[in-house]
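Could you look at this predicted model? Sequence included:
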Amino acid sequence: MVFYIINEDFHKIPENLSFEQAALVEPMGIAAYAILGKAGVRTGDFVVILGTGPIALLALQMVKAAGASRVVTTGLDADEDSRFKAARAFGADMTINAQRKDPVALIKEATGGKGVDLVIDLSGAPSAILSGFKMLKKDGRFCAIGLPYGNVDFPWAEAVLGAYTVFFSFSSDFRAWEQCLQMMSQGKIKADGFTDNCFSLDDWSKALDTARSGKALKVIIKPS
């Protein structure tokens, strides 16, 4: 007797993508589901991305490909050596170290006091989230992806007066993964730097140490 498993929820990897590149679809799908599927990117949008982790750097390329005119990323001292450099290489027009400079003041200056169209939080840091609302222009959009460890005091009155739209998002879906595979296959999203740190399963300890160091954009463990 022969048993067959029938499941349509499989993704075909384009021939011009490696398995290592395709592995980026999982984190990238989180960004695509929230940003492309919910908040949307309009041609000419000025976008701020809070955070410089792997998803944030993939999201940076995504919003650029979707038509954003300017993209700014914010981070911390730990991001100065590698993450900010990577962000600029991927198209960031400005990187802001929130531990050294006031990101709200810099964004207001860059927009002539108006604020930006879209803020995407991928930091999960309450202080960054609150500063993000202060960067929005009237009728601006806030896309919440980062997951805080505690509660965040939501600036309700400020959001009402600014007529902001807030999009909350968690995980991804089948369509988002397909979008990501297509964007990577078309060269709209670059995997440069994300697949440099591949380890065998036997070297799992070294892989985790590399991930904890914060110096690698992404760490991949291969079963063989």
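Looks like it came in fine.

going forward, measure contacts between C-alpha atoms and count neighbours the same way
Noted.

out of everything not next to it in sequence, what's closest to the residue nearest the centre of the chain?
In the chain, the residue lying closest to the centroid (C-alpha atoms, centre = their mean) is residue 56, at 2.4 Å. In this structure, residue 56 finds its nearest non-sequential neighbour in residue 122, 6.0 Å apart by C-alpha to C-alpha, 6 or more residues apart in numbering.

Wait, the one you found touches residue 144, no?
Yes - under the criterion of C-alpha atoms under 8 Å, residue 122 makes contact with residue 144 at 7.3 Å.

more crowded one of the two?
Per other C-alpha atoms under 10 Å, whichever of residue 122 and residue 144 has more neighbours is residue 122, with 26 against 22.

Next one: that one from residue 11, what distance?
Distance from residue 122 to residue 11, counting by C-alpha to C-alpha, to the nearest Å: 26 Å.

Please report how far residue 88 lies from residue 5.
45 Å.

so what's the closest residue to residue 115 other than its chain neighbours up against?
The shortest distance from residue 115 to any non-neighbouring residue, by C-alpha to C-alpha, 6+ apart, is to residue 137 (4.1 Å). Residues in contact with residue 137 (C-alpha atoms under 8 Å, 6 or more residues apart in numbering) are 114-117, 162.

A further structure is provided below for comparison with the first:
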Amino acid sequence: MPDPGPGEVLVDVQACGVCHTDLHYRDGAVTDDFPFLLGHEAAGTVAAVGEGVTGLRAGDYVVLAWRAPCGACRSCRRGRPWYCFDSRNARRPMTLLDGTPLTNALGIGAFAEKTLVAAGQAVRIDPAARPEAAGLIGCGVMAGYGAAVHTGGVGRGDSVAVIGCGGVGAAAIAGACLNGAVKVIAIDIDDRKLDQAERFGATHTVNSRGTDPVEAVRELTNGFGVDVAIDAVGRPETFLQAFSMRDHAGTLVQVGVPSPGAQVELPLLDVFSRGGAIKPSWYGDCLPSRDFPFLVDQYLNGLLDLNAFVSGTVSLDDVEDAFAKMYRGDVLRSVVVL
């Protein structure tokens, strides 16, 4: 574990969620730069800061972000830091005892007692927030909430459909409800997840294992379709379903991460004639320094139930079991507690 260099901070990890992206890394679906240090939905306290770091000091309670805008690239200069093309990470890798460098998942690597990150990745939050819940803001909750609120622009009176009600989809449902949507339709093939979706505010549920979700959504919207359809799965079939269940000029938000070989085929005339927008959502188009403290405030004020995302806590030795539960759909999030 290197000491923090200029612009870096060392963080004592208190809790870290087990995310689907960690599973993608483990299975080699993101990069082949093995060996990996997984874990990126983390909360903890700053242990030490490097030269030139301002705004953070030892003892600060933080949530880690896997994007830290540089402030200088062409996207940041255009006032769109959530699309930063040169996001900051720690410059030196953590290593195995024999010196083998580790690839930190999403530039964090928090399945460990300590992790080294760029200072901009450590976002200070209210210490009253429970670390098991707060850490989830670092990825899944932010991605889903932001997909609805920032990318999809859900507002008062809107109708919304969310395909896939895991952690990201549940956060999208919560975000849509908090931002004033009046009809929020949760779609999944697992009744357990649909039950959970109602806890986050879904007004209607559709089990798409035996029901055509497009037809079901149209029946629930007087034949029109929804204003915003969110694909939180990332498979070709769910993308096409989301495309077809929109109202005219509606918005499709893709936040589920597709596999590298996934492809869709759409008649170009359908794309043109339906109008609206097809918008991928990167990290919920968030600005961590702005959005993490806001979501924590929503949580502490009882408006966003982050505790409901925590299905259970595990030790580092239990991560493989947590992956197995994720495969089976038994959990929204297992959280490693250190």
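Looks like it came in fine. A quick note: this is a predicted structure, and the numbers were derived from the prediction, not measured.

Counterpart of the residue nearest to residue 115 of the first structure over in the second structure?
Taking TM-score structural alignment, residue 137 of the first structure has residue 247 as its aligned residue in the second structure.

would its match count as being in a strand?
Yes - under DSSP: H, G, I helix; E, B strand; the rest coil, residue 247 of the second structure sits within a strand.

And it, how close does it get to residue 223 of the second structure?
Where residue 223 of the second structure is concerned, residue 247 of the second structure sits at a distance of 9 Å (C-alpha to C-alpha).

next helix or strand past whichever strand or helix holds residue 46 of the second structure?
Using DSSP states H and E, residue 46 of the second structure maps to strand 41-49. Toward the C-terminal end, the helix or strand that comes next after strand 41-49 of the second structure (DSSP H and E) is strand 61-64.

Onto which residues of the first structure does that next one map?
By TM-score structural alignment, strand 61-64 of the second structure lines up with nothing in the first structure.

Packing partners of that strand?
In terms of contacts (3 or more C-alpha pairs under 8 Å, 6 or more residues apart in numbering; DSSP states H and E), strand 61-64 of the second structure is packed against strand 41-49, strand 122-124.

so how far is that strand off the chain centroid?
16 Å (C-alpha atoms, centre = their mean, to the nearest Å).

And the contacts of it?
Residues from elsewhere that reach strand 61-64 of the second structure, judged by C-alpha under 8 Å, 6+ apart: 40-46, 108, 121-127, 134-135, 137-138, 292.

what's around residue 290 of the second structure, how many residues?
When neighbours are counted by other C-alpha under 10 Å, residue 290 of the second structure registers 10.

Look at it and tell me its secondary structure.
Assignment for residue 290 of the second structure (three-state DSSP): helix.

looking at this, residue 9 of the first structure is in a strand?
No - judged by three-state DSSP, residue 9 of the first structure forms no part of a strand; its state is coil.

where along the stretch 201-338 of the second structure do the helices fall?
For the stretch 201-338 of the second structure, the helices defined by DSSP state H, counting those that start in this stretch occupy 213-220, 236-244, 268-274, 288-300, 319-328.

The residue nearest to the centre of the first structure: which element?
Residue 56 of the first structure is part of helix 54-65, with elements assigned from DSSP H and E.

Would you check the span in the second structure matched by that helix?
Using TM-score structural alignment, helix 54-65 of the first structure pairs with 167-178 in the second structure.

how far apart are that stretch and its match in the first structure?
Stretch 167-178 of the second structure, aligned to the first structure and superposed, deviates on average by 0.7 Å (mean C-alpha distance after the TM-score superposition for the first structure).

For the nearest residue to residue 168 of the second structure once chain neighbours are set aside, give me its contacts.
What sits nearest to residue 168 of the second structure in space, not counting adjacent residues and going by C-alpha to C-alpha, 6+ apart, is residue 144, at 4.4 Å. By C-alpha under 8 Å, 6+ apart, residue 144 of the second structure lies in contact with 167-173, 175, 232, 255, 284.

Filter these down to the buried ones and hand me the ChimeraX line.
In ChimeraX, this line selects whichever of the contacts of residue 144 of the second structure come out buried by 16 or more other C-alpha atoms under 10 Å:
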select :167,168,169,170,171,172,173,175,232,255,284
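
okay if I get the contacts of residue 144 of the second structure as CSV plus distance to residue 61 of the second structure?
Compiled in CSV, the contacts of residue 144 of the second structure are given as follows (distance: C-alpha to C-alpha, whole Å):
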residue, distance to residue 61 of the second structure
167, 23
168, 24
169, 27
170, 26
171, 23
172, 26
173, 28
175, 24
232, 30
255, 28
284, 23
